[in-house]
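Asker: I'd like to go over a predicted model; first the sequence, then the structure.
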Amino acid sequence: MEARVKSRKTKSNGEPLNICLLTYRGNPSCGGQGIYIKHLSKALREIGHNVDVVSGPPYPELEDGVTLYRIPSLDLYNPENLFRIPTLRELKSPINLLEWLDVSSGGFPEPLTFSIRAYKFFKQRHGYYDIVHDNQCLAYGILKIKELGYPTVATIHHPITVDRQTEIKSADVWWKKLKVMRWYSFIGMQKRVSRRMSRIITVSNRSKHDISSEFNIPPGRFRVVANGVNTDIFHPLDGIKRDENHIIVTNSADTPLKGLKYLLEAIASIRRKRQDIKLTVIGKPKKGGVIEKLVRELGISSHVHFTGRIRDEEFSHYYATATMAVVPSLYEGFGLPAGEAMACKVPVISTMGGALPEVVGDAGILVPPGNARELEKAILYLLDHPQERSRLAEKGYTRVTNHFTWTNAALKHVEVYKEAINDYG
């Protein structure tokens, strides 16, 4: 698709905005940021706005009508060619050299190097957009884009300092702790850049509070816009019998913040009372990693099934066969897995980590994070009370359809965009 060449000007209330979404990596398989870009861009387009996405690799999957501009990089984290050695020709570029040196020394340069490349892109297209929306890149190139005269907002999904703290705590030797600190060394840059944003979108009140505190940003700059749940993928399926004693969890298995360790410990304890307990993990553990070892040590290999990556259309089927879903996270800035399970009419047990209580509300059972015993008690309670499972399933479904749609999210994003545009006069 060709670029739309339009000058920014004051818009009437009904006139479409020309919106540019920025994301340093955009594929949904990479996590929540890719899901956010895919569904927000679609919803903004559906309510009548013009949307472009500028992304680094791996690139997003976008709907028809949304234009993608690819910003190539060395792509050193591509799993099909992990940590490849760039050619000398590639390293003649100062940005490529910076990227390679940072990765080689244990850093994570993608936000910074993407932002510099994106700035060059915008210099060639000055004035084409009414609003630029940064998806948690928060790097110095974003400030240069602002200096070109673009009204700019940023989304921060949750304070990434929480990830750093959890991984440092989980590291069992000093050199691993140093390695974690080096990886997260970009956080200082993100704090500095975010403080210079006049409008910051975040996905929950808990994230707003924690980002404000961790990044030292005045609370008045934040606008809370909850994520939506894609009900084209996550919806109830009729005619499928639920398995007895079958628990499901969507999890980045070896990420300490996701708390899978505590759910596995709960399953190990439940197994002594119920030999037919089953846990399906939508995800894949790292080979030889902490989770794979823990499953073996707990003696529950025959009770735990890891699906690996699955197709979108398979999610609803997995949920339809489950007795319940569990979200064991230590912290979530929003908690899409809880909303997705509720959209499938599956009763949910969730921790109170981060913003999960805002998503689940009174439509699920909430337990303290990092507590295997409380997870076990909640699971056993629901296994023994089928009527309560049915009640929570209905209540969760209603909650998602009333509160967490991408159309509502898009409309609220546009309100924030117009605030930022008005700030620029």
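Answerer: Cool, got the structure. Residues are numbered from 1 along each chain as shown.

Asker: Please count neighbours and contacts with C-alpha atoms only from this point.
Answerer: Noted.

Asker: Helices along the stretch 301-425 of the chain, start to end?
Answerer: Taking DSSP state H, counting those that start in this stretch as the criterion, the stretch 301-425 of the chain contains helices spanning 312-320, 336-343, 356-360, 372-384, 386-403, 406-423.

Asker: Which one of those lies nearest to A226?
Answerer: helix 406-423 (6.4 Å; C-alpha to C-alpha).

Asker: one more structure, for comparison:
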Amino acid sequence: MFSPLLINCSVLISHPTGISAYLTNLLPSFSPLQPTLLSSQEINDFNCYQIPKKLSPDHGSIGHFRRLVWTQKKLPKIYHQLNANLLFSPIPEAPLYSSCRYVVTVHDLIPLRYPQRFSPLTPYFRFYIPQVLKQAEHIICNSQATADDIINFWQIPASKITPILLAYNQQHFFPSPTPQKNNYFLYLGRHDPHKNVSRVIKAFAKFPDVNYQLWLAGSVDKRYTPKLQQLVTQFGLLDRVHFLNYLPYFQLPDLIRGATALVFPSLWEGFGLPVLEAMACGTPVITSNCSSLPEVAGDAAILVDPTNVDQIADSMIAIATNSYLRSSLIEKGLNRASQFSWEKTGQATVDVIKQFL
């Protein structure tokens, strides 16, 4: 027995991160609709239709290419074979120029805002995704900032877009019953230029207390990390700035809980999950006053101009030296984080899908 609703699960991987984690957390809310999942693996309590393996993001560029070909060539046939009425895709990919009706999710437009030379993502975002969105029944995105980008870059009408904020794992990220802050500031994320890590290092160079350290948690990237390491050497911070490389998911909560503050002044984010996770762990947050980050942080973080190194540095000093400010940010952050849940995100997503079934 197949459902009129198909969910494209080709992005699922065994240890979910990113978009795979997004879909994994949404699926329980879809249960009442009894969808058919297009998946290469069996998923408990759901009717699944077997699709090829090696289409997911963990197979790199070749997996991406295989998935695009499968989406265009095979997915329309499956859609009609199963008498589907609607396809939901957690990424902005769907069959073009077909009779398939679909709703897709857009997470960010960073490859357009910060294009990288010779990146295959640039033509993907310039030519393929706009066509997908124009032919979609509706578009879900993870912040108003992303909705505004969709409108401004591609002239998609606002009435066709619904922003639905993401959430976090409440069983994983929560405050310690015996809080103990150590003398380190934490950055969590990639080293891409738009992440603004160079200014985090420059701001830390202005921090006067030599007993504090800066920990940079995120995968080393041969394109960008060497320049950041040169900057650390230039400022004489080799003994105070530590590159932690990639850390397993289970290590993140303790790392976040122990930090004096999360410093996350990214130039642009589609959502900014580390901000929410840090607030949930009871850690003060310094983040940017632009893109989606104010939507996530509300009044529970220090918002700075991410291009202003002095503002970032002054915020770090304030949190380290002002116990009242630190306590206030912790309390506000915990209250703010409590407003987010995957149940709420999932139900809002299902409510949109129902309108088009």
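Answerer: That came through fine. Predicted model, so just to flag it, every value in this text is computed and none were measured.

Asker: nearest to A139 of structure 1, of the helices of the stretch 301-425 of structure 1?
Answerer: helix 406-423 (19.0 Å).

Asker: so the closest one versus helix 386-403, what angle?
Answerer: Helix 406-423 of structure 1 and helix 386-403 are oriented at 40 degrees to each other (axes from the mean of the first three to the mean of the last three C-alpha atoms, to 10 degrees).

Asker: Tell me how far helix 406-423 of structure 1 lies from the chain's centre.
Answerer: The chain centre lies 20 Å from the centre of helix 406-423 of structure 1; the measure is C-alpha atoms, centre = their mean, to the nearest Å.

Asker: same thing with stretch 245-257 of structure 2?
Answerer: Relative to its chain's centre, stretch 245-257 of structure 2 lies at 16 Å (C-alpha atoms, centre = their mean).

Asker: So what does K227 of structure 2 match up with in structure 1?
Answerer: By TM-score structural alignment, K227 of structure 2 lines up with V290 in structure 1.

Asker: With W154 of structure 2 instead?
Answerer: Using TM-score structural alignment, the partner of W154 of structure 2 in structure 1 is F215.

Asker: Who's the closest spatial neighbour of that match, skipping the chain neighbours?
Answerer: Closest residue to F215 of structure 1 apart from its sequence neighbours, by C-alpha to C-alpha, 6 or more residues apart in numbering: K191 at 5.4 Å.

Asker: is it true that the one you found touches I211?
Answerer: No - at 9.4 Å, K191 of structure 1 does not count as touching I211 under the criterion of C-alpha atoms under 8 Å.

Asker: higher neighbour count, those two?
Answerer: Remark: of K191 of structure 1 and I211, I211 carries more neighbours, 26 against 18, as counted by other C-alpha atoms under 10 Å.

Asker: What separation do you get for the residue nearest to F215 of structure 1 and T398 of structure 1?
Answerer: Separation of K191 of structure 1 from T398 of structure 1 (C-alpha to C-alpha, to the nearest Å): 38 Å.

Asker: how close does the one helix or strand V51 of structure 1 maps to sit to structure 2?
Answerer: Following DSSP states H and E, one finds V51 of structure 1 within strand 50-55. In the superposition against structure 2, strand 50-55 of structure 1 averages 4.7 Å from its aligned positions (mean C-alpha distance after the TM-score superposition for structure 1).
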